[in-house]
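J.: Dropping a prediction and its sequence here:
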Amino acid sequence: MIRLVTLDMAGTTVTDQHEVEACFAEAARKTGLVVSDDRILAMQGLHKYSVFQTLWEETLGSTTHPEWQMRVDKSYKVFTEVLENHYLTHSITPTEGCPELFDFLHEQGIAIALTTGFYRKVADIILQRLGWLNGLNEQRVGSTSSRIQASVTSDEVEKGRPHPFMIQKAMQVLGVPDPAQVINVGDTPSDIQSGRAAGCRLSVAVINGTHRADQLAPHQPDRLLDSLFDLIPLIQEINATR
């Protein structure tokens, strides 16, 4: 029986028309980092600071380069400024099927946890503007009456995706010890990998986010869904055969 669904934010539950990638590209351009759009896309879902660590390592050839740390910090600082301004000044909407899925999960008593490669400040800006922060305590854990039951960011665990730690923290705070009772959902390769690393019953991907079906299929998700709405019959099928 499914007791918990963990979902990524940007591109999965929060509409993303490649805005995060655009914020990365703007920060890169402003700080002298030359990187292709395809390379930025390939790193979506990962902890944002580690993305700049990797990109500057690739550019400079080594993390021992005397300017590596300075350039990483500068790019990341500019990125946070661009990203925060974007989410404070642009419209934010749930993805197709997200409200219906949340309603269904509430009706079934299945907990909802949002995981993200964003740091806490940005995650809270998004949650606040969507009304999903309501009912969450200081640890960002809610109750059965709150819209979501937990929010976990990559800066709150040992390592972000593709590692399983965000999913495992959500399981811990919500009292779901068995990963066979968890479905993980995302829209990037690292989302799929984190769900598999956590041992989730299913690690599925939606194709209406930042990646197309042909970009996600090689990473072997358990299912490819057109939208979050398609998760409803899948859960119904699993729980009907328990």
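T.: That came through fine. Numbering: from 1, shown residues only.

J.: Going by C-alpha atoms from here, please, whenever you check contacts or count neighbours.
T.: Noted.

J.: Flag every buried residue along stretch 80-92.
T.: Neighbour counts using 16 or more other Cα atoms under 10 Å place 80, 82-84, 86-87, 92 of stretch 80-92 among the buried residues.

J.: helices and strands around whichever strand or helix holds Arg29, which ones?
T.: For Arg29, the host element (DSSP states H and E) is helix 19-30. Contact partners of helix 19-30 among helices and strands, from 3 or more Cα pairs under 8 Å, 6 or more residues apart in numbering; DSSP states H and E: helix 37-42, helix 68-89.

J.: got another, please set it beside the one above:
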Amino acid sequence: MTAIELVVLDMAGTTVRDDGVVEQAFQRAAERTGVADRMPWPEALQYVRDTMGMSKIDVFTHLAGGDIAAATAATDAFEGAYSEIIAEQGVEEIAGAADMIARLRDAGIKVVLTTGFAPVTRDALIDALGWRDLVDLALSPVDAGRGRPAPDLVLTALLRTGASSVQAVAVAGDTSSDVETGRRAGAGFVAGVLTGAHRRDVLAAADAVLESVADLPAALTEHGLTGADFAAPARTS
């Protein structure tokens, strides 16, 4: 097996606590821009949940019935609403996430954060958490070409960090689109985590489903993908 050189991690729901903030931001944006009038909100909310992790412009394009101008306005409103909510409620890491990232990097593994958020929101989250120097890189769809479930974010992370092959990349996220983007990119290891949007059965296409991203180093060791000694046992399906 190829040893893992790069770990690509989702943000909201995977490394950053969500607690419904993304759904709240979608609803505020839809209401403020009129997109909420395009379909019943319960139907729209279900679509938001089903597509969690995908690029926000793609989600709003569907909700707006293909109206790109409306979708763009709603996406901008989403970023503003998300910033409002985290200013009101604060932002916290998933327990153990920062320590897990530090352990990976201490073992010589590079770490890249990816998200469906625009760079301004992504960077505000990273700064609020004090993670600017914790990770090697952070990417949004605009940095890569296409958002999830396309492979672009993972492949851009590989190119930017100089990993030797896709088999040397591990991907972890809390949504089916995180799992699918890892699969499409050909990543050597794909993990789903249960701290965010999707349940175990929805994440079943992953190589492992973990209770938390904090279990990832041990899962890599368990699967023979790193020579580092990560002692804590992983909880996998």
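T.: Great, that's in hand. This structure is a prediction, so every number in the text was calculated from the model and none was measured.

J.: that older thread, for Gln181 of the first structure, which of the helices and strands packed on helix 19-30 of the first structure is the nearest?
T.: Gln181 of the first structure sits nearest to helix 37-42 of all those, at 29.2 Å, using Cα to Cα.

J.: Tell me the helix or strand right after the closest one.
T.: Towards the C-terminus, the helix or strand next in line after helix 37-42 of the first structure, according to DSSP H and E, is helix 48-60.

J.: Translate Leu194 of the second structure into the numbering of the first structure.
T.: In the first structure, Leu194 of the second structure lines up with Ile207, judged by TM-score structural alignment.

J.: can you give me how far stretch 198-215 of the first structure is from the chain middle?
T.: Taking Cα atoms, centre = their mean, to the nearest Å, one finds stretch 198-215 of the first structure lying 11 Å from the centre of the chain it belongs to.

J.: Ends of it, what's the gap?
T.: Start and end residues of stretch 198-215 of the first structure are separated by 22 Å (Cα to Cα, to the nearest Å).

J.: Then stretch 32-44 of the first structure?
T.: End-to-end distance for stretch 32-44 of the first structure: 20 Å, by Cα to Cα.

J.: Relative to Met1 of the first structure, which of the buried residues of stretch 80-92 of the first structure is nearest.
T.: Met1 of the first structure lies nearest to Ile92 out of the buried residues of stretch 80-92 of the first structure, by Cα to Cα, at 32.5 Å.

J.: Tell me how many other residues crowd Pro179 of the first structure.
T.: 21 (other Cα atoms under 10 Å).

J.: Verify the stated contact: it with Gly199.
T.: Yes - between Pro179 of the first structure and Gly199 there is a contact under Cα atoms under 8 Å: 5.7 Å.

J.: And the helices in the first structure?
T.: In the first structure, the helices defined using DSSP state H lie at 19-30, 37-42, 48-60, 68-89, 98-108, 120-130, 165-174, 189-197, 213-216, 231-240.

J.: what sits up against the fifth one?
T.: Contacts of helix 98-108 of the first structure with the rest of the structure, by Cα atoms under 8 Å, 6 or more residues apart in numbering, involve 13, 111-112, 144, 147, 228-229, 231-232.

J.: if we can go back for a sec, please identify the deepest-packed of the helices of the first structure.
T.: Sort the helices of the first structure by mean neighbour count, taking mean count of other Cα atoms under 10 Å, and helix 189-197 sits at the top with a mean of 24.

J.: excluding its backbone neighbours, what's nearest whatever residue of the first structure lines up with Leu158 of the second structure?
T.: Taking TM-score structural alignment, the alignment pairs Leu158 of the second structure with Met171 from the first structure. With Cα to Cα, 6 or more residues apart in numbering as the criterion, Met171 of the first structure has its nearest non-adjacent residue at 6.1 Å, and that residue is Pro177.

J.: Run a quick neighbour tally on the one you found.
T.: Close neighbours of Pro177 of the first structure, defined as other Cα under 10 Å, add up to 13.

J.: go on, the one 5 residues further on?
T.: The number of residues packed near Val182 of the first structure is 26, by other Cα under 10 Å.

J.: Translate Arg146 of the second structure into the numbering of the first structure.
T.: Under the alignment (TM-score structural alignment), Arg146 of the second structure pairs with Lys159 in the first structure.

J.: do you know how far the residue nearest to that match when sequence neighbours are not counted is from Arg196 of the first structure?
T.: Spatial nearest neighbour of Lys159 of the first structure, excluding adjacent residues (Cα to Cα, 6+ apart): Phe165 at 6.6 Å. Using Cα to Cα, we find Phe165 of the first structure at a distance of 12 Å from Arg196 of the first structure.

J.: try Thr153 of the first structure
T.: Distance check for Thr153 of the first structure against Arg196 of the first structure: by Cα to Cα, it reads 18 Å.

J.: got a list of what Leu88 of the first structure touches?
T.: Listed by Cα under 8 Å, 6+ apart, the contact partners of Leu88 of the first structure are Ile125.

J.: Now do the same for it: its match in the second structure.
T.: Mapped onto the second structure by TM-score structural alignment, Leu88 of the first structure lines up with Ala87.

J.: my read: the residue nearest to Met171 of the first structure touches Ile167, true?
T.: No - Pro177 of the first structure is not in contact with Ile167 according to Cα under 8 Å; the separation is 11.0 Å.

J.: Look at the residue nearest to Asp18 of the second structure when sequence neighbours are not counted and say how many residues are nearby.
T.: Of all residues not flanking Asp18 of the second structure in the chain, Ala12 sits nearest, at 5.5 Å (Cα to Cα, 6+ apart). Ala12 of the second structure is flanked by 28 other residues according to other Cα under 10 Å.

J.: Tell me how far Ala12 of the second structure lies from Ser165 of the second structure.
T.: Going from Ala12 of the second structure to Ser165 of the second structure by Cα to Cα gives 27 Å.
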